[in-house]
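J.: Need a 3D model of the following:
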Amino acid sequence: MHDMYEHSTENIWSGEPNHALTIHAEHVTARTALDIGAGEGADADWLHTRGITVTAVEPSPTAAQRIRELNPDINVIEATFDKAPLTSYDLVIAFYTPLLADAATLTALINTVNPGGTLLVVHHTDISRMAEHHQRPIGDFLTPDKLKNLLPDDFHIDYFGEAKRTINGGQGAAHTHDLVIKAQRT
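T.: Below is the predicted model of the structure:
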C-alpha cells in the first residue's frame, strides 16, 4: 500500500481534532483510549489533554513519527490494526480508517472495547476516494452504517447519524458530511 504521508514534509491534515470527536467524546469517561488509524495524531493528542492514556495505531512510519513529535506521551504502535498487539480500552475511536467489513476485523474491533466502554467510528459519507486509494470496492469497508447492523447485543447505540463538519485546512477540508456511530458496551 502506498504511504500517503511519506512524500509530504508538512502535515497533510488540519492538525485540529475531528469535530465528531469533540462532540461525541467530550463527556465520555475513560482512563484509556485507542485511536485506530491515528494519522498525524490530532485526535490522540486531544484525548491525552483530557488525562486519558492513549494508544495510537498508525501504519505509516512518517505519520507515526509525527505523532511521537506532537506528543511523546502517546503510545504509538506502528502497524495496521490487524497486526497491532492490542488489549482493550475504555474508548476506541476509528476516524476515516479503512477497516475491512469482515468477521476477523469486526471481532478484533469488538474485543478492543472494555465492558462499559465506548466505540466511536466515523467515515465521510462519500468514501469513494478511500476505496480508490486502497484499490478495493466501497462495500469492502466497515462503515458506520454497516457497523450499526453488525454490533453484538452487548452494545447499545448512543448515536447514529450524519453530521456536518467544517475544517479550515488540510486534505480533508473538502469533506463536509460524515456518518457517525457511537456505541457503548454493557
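J.: Please make it C-alpha for all contacts and neighbour counts, starting now.
T.: Will do.
J.: in a strand, that's where residue 121 is, yeah?
T.: Yes. The assignment for residue 121 by DSSP: H, G, I helix; E, B strand; the rest coil puts it in a strand.
J.: what sits against it?
T.: Applying Cα atoms under 8 Å, 6 or more residues apart in numbering to residue 121 gives the contacts 93, 94, 95, 143, 144, 180, 181, 182.
J.: how about 6 Å then?
T.: With contacts defined as Cα atoms under 6 Å, 6 or more residues apart in numbering, residue 121 is in contact with 93, 94, 95, 180, 181.
J.: Which of the residues you listed sits closest to residue 114?
T.: Nearest to residue 114 among these is residue 93, at 12.8 Å by Cα to Cα.
J.: run this one through as well so I can compare:
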Amino acid sequence: MARTDDCGAFWENRYRETERMWTGAPNELLVREISSVGPTTALDLGCGEGGDAVWLAARGWQVTAVDIAPTALERVRDAARATGVAERVTPMCRDLACGPPPGEFGLVVAMFLHSPVGMPRGEVLRAAAQRVAAGGTLLVVGHSGAPSWQPRTSPHTRLTTPDDVLAELGTTVRGWSVDLREMYEAPMSRPNGQVGFRVENALRLGRPV
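T.: As a prediction, this is how the structure comes out:
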C-alpha cells in the first residue's frame, strides 16, 4: 500500500488542478436520510469542498469537516462564509489514517470515502464509528461499480456493497441498529453530456442509547 503522505499529495494536486471539483450541492442520500434528524454535532470524513458540511450547518448542525487536502478546506471555508454558516463549520486538515479528531458526534458521515492511494478505509471507518455518540448515527455511502460508460474503475479503488462495509466495521458496531442497507443507481453526466449512472451503496447505523 502507498504511504499515507502519498494520499495527501495526490488529493492536494487533484484539487489544485481544477477550480472546482464538485458541484457544491449536498449528496442526495444525505439529504434524504438526515433531513428529519434533529441537529447536534456532526463529523464529515473526507469532506471535499464542503457541500455536505455546509448543508448540515445550514440546518443547525455544528460540523467538523475533515479532509487531507488544504486546498479543499479553503473551499470549505469560502462556501461556509458565503452561506453564512462559518461559525458552525470547523474545517480540519487531517490524515484519517492517523485517526479521526477527538470527541463524540451525534452524526458521523463518510460520503464516497475512497482513495486510489494510501488510505486504510476499513481502519478509518472502525475508528470513526467509535466517535458516534450514544443514540447517534453513522452513515457510510460508497461506490459499488464504475460509471456505466466505463468498463471498469481504477484497480486501486475498492468497490463495496453494504454488507462489505458492515463486515469492515465488524465488532465495533455490534448491537447497533441497521436502519438502511441498500444499493441504488445514481444518475451522473457522461463526458459527452449524456446521462449515465453509477451503482452506489449506503449503510446507516444507529448506536444504542
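J.: Can you add neighbour count and distance to residue 3 of the first structure and give the contacts of residue 121 of the first structure back as TSV?
T.: Written out in TSV, the entries for these read as follows (neighbours: other Cα atoms under 10 Å; distance: Cα to Cα, whole Å):
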residue	neighbour count	distance to residue 3 of the first structure
93	25	21
94	21	18
95	21	17
180	24	26
181	23	27
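J.: now the residues you listed as a markdown table including distance to residue 77 of the first structure and secondary structure?
T.: Below are the contacts of residue 121 of the first structure laid out as a markdown table (distance: Cα to Cα, whole Å; DSSP: H, G, I helix; E, B strand; the rest coil):
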| residue | distance to residue 77 of the first structure | secondary structure |
| --- | --- | --- |
| 93 | 15 | strand |
| 94 | 15 | strand |
| 95 | 17 | strand |
| 180 | 25 | strand |
| 181 | 24 | strand |
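J.: and residue 51 of the first structure, what pairs with it in the second structure?
T.: With TM-score structural alignment as the matching criterion, the partner of residue 51 of the first structure in the second structure is residue 60.
J.: burial measure for that match, as a count.
T.: Residue 60 of the second structure is surrounded by 15 other residues when neighbours are defined as other Cα atoms under 10 Å.
J.: Then the one 4 residues further on?
T.: Residue neighbour count, defined by other Cα under 10 Å, stands at 21 for residue 64 of the second structure.
J.: That one is in contact with residue 90, isn't it?
T.: Yes. When contacts are counted by Cα atoms under 6 Å, residue 64 of the second structure is listed as touching residue 90 (4.8 Å).
J.: Name the residues contacting each of the two.
T.: Taking Cα under 6 Å, 6+ apart as the contact definition, residue 64 of the second structure and residue 90 share no neighbouring residue.
J.: ok, so of the contacts of residue 121 of the first structure, who is nearest residue 28 of the first structure?
T.: In terms of Cα to Cα, no member of the contacts of residue 121 of the first structure lies closer to residue 28 of the first structure than residue 93, at 11.9 Å.
J.: That closest one corresponds to which position in the second structure?
T.: Matched by TM-score structural alignment, residue 93 of the first structure corresponds to residue 109 in the second structure.
J.: so what's that match up against?
T.: Residue 109 of the second structure makes contact with 44, 138, 139, 140, according to Cα under 6 Å, 6+ apart.
J.: which residues does the spatially closest residue to residue 40 of the second structure that is not a sequence neighbour contact?
T.: Among residues not flanking residue 40 of the second structure along the chain, residue 61 sits closest, at 5.2 Å (Cα to Cα, 6 or more residues apart in numbering). Applying Cα under 6 Å, 6+ apart, one finds that residue 61 of the second structure lies in contact with 39, 40, 41.
J.: For those, which ones persist in the first structure?
T.: Among the contacts of residue 61 of the second structure, the ones whose aligned partners also stay in contact in the first structure (both residues aligned by TM-score structural alignment, their matches' Cα atoms under 6 Å) are 40, 41.
J.: ok, so of the contacts of residue 61 of the second structure, who is nearest residue 7 of the second structure?
T.: Ranking the contacts of residue 61 of the second structure by separation from residue 7 of the second structure, with Cα to Cα as the measure, puts residue 41 on top at 27.2 Å.
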